[in-house]
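> Compute the structure for the input listed below.
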Amino acid sequence: MNMTRNGISRRGLLAAFAATTVVAAPTFANAFGVLRGAGDIRRIRMYSGRTGESIDTIYWIEGQYINEAVKELNHFMRDWRNGQTISMDLRNLDIMTAAHRLLDVDEPYMLLSGYRSPQTNAMLRSRSGGVAKNSLHMKGQAADLRLKSRSVGQMARAASACSAGGVGSYSGSNFVHMDCGPVRTWGR
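You can find the predicted model right below:
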């Protein structure tokens, strides 16, 4: 594997270009889809240490989200504490997928937190100062992720390269927060 000093391969960068461009410039999504031609797919693989579940699905083919796959992802990314679901923001799935492609790994993400109900967020906030009162997790617009084969720094750089949302580095807890809110970074 040809890795750069940031842990992102040239092949991964090229593979992620299409998804990253669509995320960064959503107004051109339809036109860009036509220019890409056949073979445009978006696939995401994750597992949850909390529930023991895993998912490996293609959720986009040639400009169209696949409703059944999106429903499965919404269920997979549910608040595991109470089973509540929400329609996850598809832009965040695209950011996660683009960052994964940039990292050029076969390993699935470990999902630590996707959707959080307001009750769960309030409970976590009462236990930790690092939980935002108006967390994007409660809107289905964020995910906390980990990869065994990549460092927090490598994952954060890949997500930041998408220039499409927020990226938080939590080195002490070994995970990266990715969201589709305003472009910003925090942590180390």
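> use CA for all of it now, contacts and neighbours both
Noted.
> ok, F32 - contacts?
Applying Cα atoms under 8 Å, 6 or more residues apart in numbering to F32 gives the contacts V22.
> same deal with F17?
By Cα under 8 Å, 6+ apart, F17 lies in contact with A98.
> Could you say which helix or strand holds it?
helix 10-24 (DSSP states H and E).
> The residue sitting nearest the centre point of the chain and P108, how far apart?
Ranked by distance to the mean C-alpha position of the chain (Cα atoms, centre = their mean), the top residue is M96 at 2.5 Å. Here M96 is placed at a distance of 11 Å from P108 (Cα to Cα, to the nearest Å).
> to compare against the first, here's another:
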Amino acid sequence: MTKSGTSGFSRRALLRAFSATAVAAAPTFSNAAGFLRGGGDIRRLEMYSGRTGERINTIYWIDGEYIGEAVREITAFMRDWRNGKTIDIDTRTMDIMAASHRLLDTSAPYMLLSGYRSPETNAMLRATSSGVASNSLHIRGQAADLRIEGRSVNQIAGAASSCRAGGVGRYSGSNFVHMDCGAVRSWGS
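All right, here's what the predicted structure looks like:
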């Protein structure tokens, strides 16, 4: 998802250069709530898709401001891979994902299994498997199904739950965790 330009340094290139040193020097917070409230911090998402082979590693928030280009890049990455449709991904979901990842203290990226789901894809999944909500938050761009190499479903779900900022579903049989920015709740084993 990375694009190269033909003109000198862009704002994005400067932010990347800045972030390389700032991320290494950033403090580790004891819980996600502190991370989400912290002033002067940087929020990053690194993911890959086993479905499309794409990777993304981007800083989407610095010093209290979302970076529009990076948020759009994440939205494009988290599209419905079955039909290419997109919807704006809720930045609250991005924040929960970023905070959870930071709590897991790993350099491994997320593997994105499902981000946005178009209504057509959601209906197809409901017809072929159980446990797919008819009004899923995936349809609104407010949910992600994720896994991380080297971390268990319980570890990932524990980190997400500690954010106390949305829904967390454990799907141990399928080895993934659902995170969303809806009501605080949890399910699964």
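> ok, back up a step: my guess is the residue nearest to the centre of the first structure contacts S160. True?
No. In this structure, M96 of the first structure is not within contact of S160 by Cα atoms under 8 Å, at 10.7 Å.
> shared neighbours of these two, which are they?
With Cα under 8 Å, 6+ apart, M96 of the first structure and S160 have no common neighbours.
> Okay, buried residues for the lengthiest helix in the second structure please.
The longest helix of the second structure (DSSP state H) is helix 11-25. Within helix 11-25 of the second structure, the residues that count as buried by 16 or more other Cα atoms under 10 Å are L15, S19.
> Can you spell out which helices and strands pack onto that helix?
strand 42-48 (3 or more Cα pairs under 8 Å, 6 or more residues apart in numbering; DSSP states H and E).
> Other residues contacting the next helix-or-strand element following the strand it packs on?
Sequence order places strand 55-62 as the next helix or strand after strand 42-48 of the second structure, per DSSP H and E. Strand 55-62 of the second structure is contacted by residues 1-2, 16, 19, 40-49, 66-71, 74, 77 when judged by Cα under 8 Å, 6+ apart.
> Buried subset of these, written for PyMOL?
Buried residues within the contacts of strand 55-62 of the second structure, by 16+ other Cα under 10 Å, are selected in PyMOL with:
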select buried, resi 19+41+42+43+44+45+46+47+48+49+67+70+71+74+77
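> ranges for the helices of the second structure?
For the second structure, the helices defined by DSSP H occupy 11-25, 32-37, 68-77, 91-103, 119-128, 153-162.
> Flag every buried residue along the second one.
Counting neighbours by 16+ other Cα under 10 Å, one finds that the buried residues in helix 32-37 of the second structure are A32, F35, L36.
> Then stretch 172-180 of the second structure?
Neighbour counts using 16+ other Cα under 10 Å place F176, V177, H178, M179, D180 of stretch 172-180 of the second structure among the buried residues.
> Return the residues in contact with Y65 of the first structure.
By Cα under 8 Å, 6+ apart, the neighbours of Y65 of the first structure are Y59.
> Looking for the alignment partner of it in the second structure.
In the second structure, Y65 of the first structure lines up with Y66, judged by TM-score structural alignment.
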